[in-house]
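Colleague: coords below, sequence missing:
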């Protein structure tokens, strides 16, 4: 298994391969960003250059997020998730016709990425939630600028996969969505990526004829399994998601595209919608959330106390005057 990671050791940041139980730095001072830009085709030669003598026991390092993303797009690609969450919003479980037309996404904050093991400090919220996802990491492809890709071309831009937790403050998100914009502040305080990137070639033999990847995903809160699903229950494979993201635009090495939240308990809001009440309860300070994805690994985070922020006054009711007269 080829795993790529970033870590902190002895006060310095290291970037390289995880080989067995060791962290092995890339040669020549290369970074994960450099390796993503070079693409999967360059990995075998790069691995030959590594110096095993420079390795550090994995147990002695602190893992960081496996990349510093160029951008983070998050899709809503699981129909079952949509059914449950819509019920939690307006009491009726439904999937609008527009969902089936194209794979919808939003941009989240690449500056609020957290790693496995980090404490997550949420905003003041009464409905803190997790979202169980897999992220596809984009790598370089010779001769392509990542623009206007076909689904087959787009699939070739997947460098690897990582676990993706889209932390959400559902009450804040709900207020934003009533204004027909967002989500933003209900989402942008934290996204966990980790524990590393597993290269796409490691999963090639599992892909079905349509490009779906049937790997297991599960999430636990304080040791209790809350949800589990297969990644292949997405409405579109990653090649389609990436192709749509590239329309009249570009995907570039270092971009991360989230699968969207798994069904069958991939988040609490889905379960709230189905139950008609806040069961299981929203996350609270001290709760531990663990996500495991087959073939990738595990991430775990503890919820911290809400961050105090300065107050902002409500909108002023102005005169709408058109001149200074």
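Modeller: Alright, I've got the coordinates. Given the structure is predicted, the values throughout are model-derived calculations rather than measurements.

Colleague: rest of the way, CA atoms for contacts and neighbours
Modeller: Will do.

Colleague: neighbours of residue 77, just the number please.
Modeller: By other CA atoms under 10 Å, 27 other residues sit near residue 77.

Colleague: what's the distance between it and residue 67?
Modeller: Plainly put, residue 77 is 23 Å away from residue 67 if you go by CA to CA, to the nearest Å.

Colleague: Second structure follows, compare the two:
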């Protein structure tokens, strides 16, 4: 099944993609409510939607796809060793993967309020190093008998409703400054993240699982139709159920949460290539560039880079006396 949200005229609808059409959920259900109920509910609704008359459907080409989920939280991992090697070369001047990277899958939380639809233009901050990041993400649903906390990998797998493509936009110059403070990234990232074009339920991708439980999906990214990066998702250091399990440790994963794989290797972002090429080759993204991402078995998203948005000037920190009394 493919689950989507779309705008049809002035109305937002949610339901299934049944090529070449979209069909709304029965009973005015939403993606959020389906995720809260779990896969069995989605399967029942699909059976009901499939029996609806043709008049209930709309051509996919006539609607505007939105982000397929409005997530309550977004975690983004860094699980591709090759990506870490390349980016570290650009940041630190040498290719290096810290020993700590191998110990557990690291992630950061990003902004769920600036999610973009699959064809919605990105409006970046003022930056000289705008970059994309090609990722695959899981979308979490409820699972019988589980509250989403302290899961092992098997239990975590039952919470994976499906997958969607993620583009974690990055302003590398802002990000580089922020991370020297040993915290972040923040404004280098939180201006936009593209999700789409829909959620493909996990069972649709079972045929791509290798013997170790990794998804051997081909992922590609093009800028203005030029192939920039390509990789197999199975080159990640941990399979998705282990990412979900780790996120749940001493915490919880909730229906609608999105967890990104981190950027694929071999050119999944420009920052990796800048490190390997010891310079800004290929060049940073500019207004008008088209970034197209394709993940086998999932689909394709394409985004045009819009004009930058200047924000009010931020004051520097005040130098204070550090007095301990008043």
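Modeller: Here it is on my side, so go on. Values in this document were obtained by computation on a predicted structure and should not be read as measured data.

Colleague: Let me know the secondary structure of residue 312 of structure 2.
Modeller: Using DSSP: H, G, I helix; E, B strand; the rest coil, the structure places residue 312 of structure 2 in coil.

Colleague: Per the alignment, it pairs with which residue of structure 1?
Modeller: Aligned counterpart of residue 312 of structure 2 in structure 1: residue 310 (TM-score structural alignment).

Colleague: Residue 193 of structure 2 too?
Modeller: Checking with TM-score structural alignment, residue 193 of structure 2 has residue 191 as its match.

Colleague: now its match: how far from residue 117 of structure 1?
Modeller: Plainly put, residue 191 of structure 1 is 13 Å away from residue 117 of structure 1 if you go by CA to CA.

Colleague: between the two, which one's more packed in?
Modeller: Shown here are residue 191 of structure 1 and residue 117; by other CA under 10 Å, residue 191 has more neighbours (24 against 18).

Colleague: Could you tell me which residues make contact with the alignment partner in structure 2 of residue 64 of structure 1?
Modeller: Under the alignment (TM-score structural alignment), residue 64 of structure 1 maps onto residue 66 of structure 2. Shown in contact with residue 66 of structure 2 (CA atoms under 8 Å, 6 or more residues apart in numbering): 4, 5, 6, 7, 116, 117, 118, 119, 196, 197.

Colleague: Which among those count as buried?
Modeller: Buried members of the contacts of residue 66 of structure 2, counted by 16 or more other CA atoms under 10 Å: 4, 5, 6, 116, 117, 118, 119, 196, 197.

Colleague: one step back: tell me how far the match of residue 64 of structure 1 lies from residue 117 of structure 2.
Modeller: In terms of CA to CA, residue 66 of structure 2 sits 4 Å off from residue 117 of structure 2.

Colleague: any common contacting residues for these two?
Modeller: 196, 197.

Colleague: Can you check which residues contact both of residue 191 and residue 117 of structure 1?
Modeller: With CA under 8 Å, 6+ apart, residue 191 of structure 1 and residue 117 have no common neighbours.

Colleague: Now do the same for residue 169 of structure 2: its match in structure 1.
Modeller: The equivalent of residue 169 of structure 2 in structure 1 is residue 167 (alignment by TM-score structural alignment).

Colleague: Now do the contacts for the closest residue to its match other than its chain neighbours.
Modeller: If the residues on either side of it in the chain are set aside, residue 167 of structure 1 comes closest to residue 130, at 4.7 Å by CA to CA, 6 or more residues apart in numbering. Residue 130 of structure 1 sits next to 165, 166, 167, 168, 266, 267, 268, 289 when contact means CA under 8 Å, 6+ apart.

Colleague: what about the residue mapped onto residue 130 of structure 1 from structure 2, distance to residue 286 of structure 2?
Modeller: Using TM-score structural alignment, the partner of residue 130 of structure 1 in structure 2 is residue 132. To residue 286 of structure 2, residue 132 of structure 2 is 11 Å away according to CA to CA.
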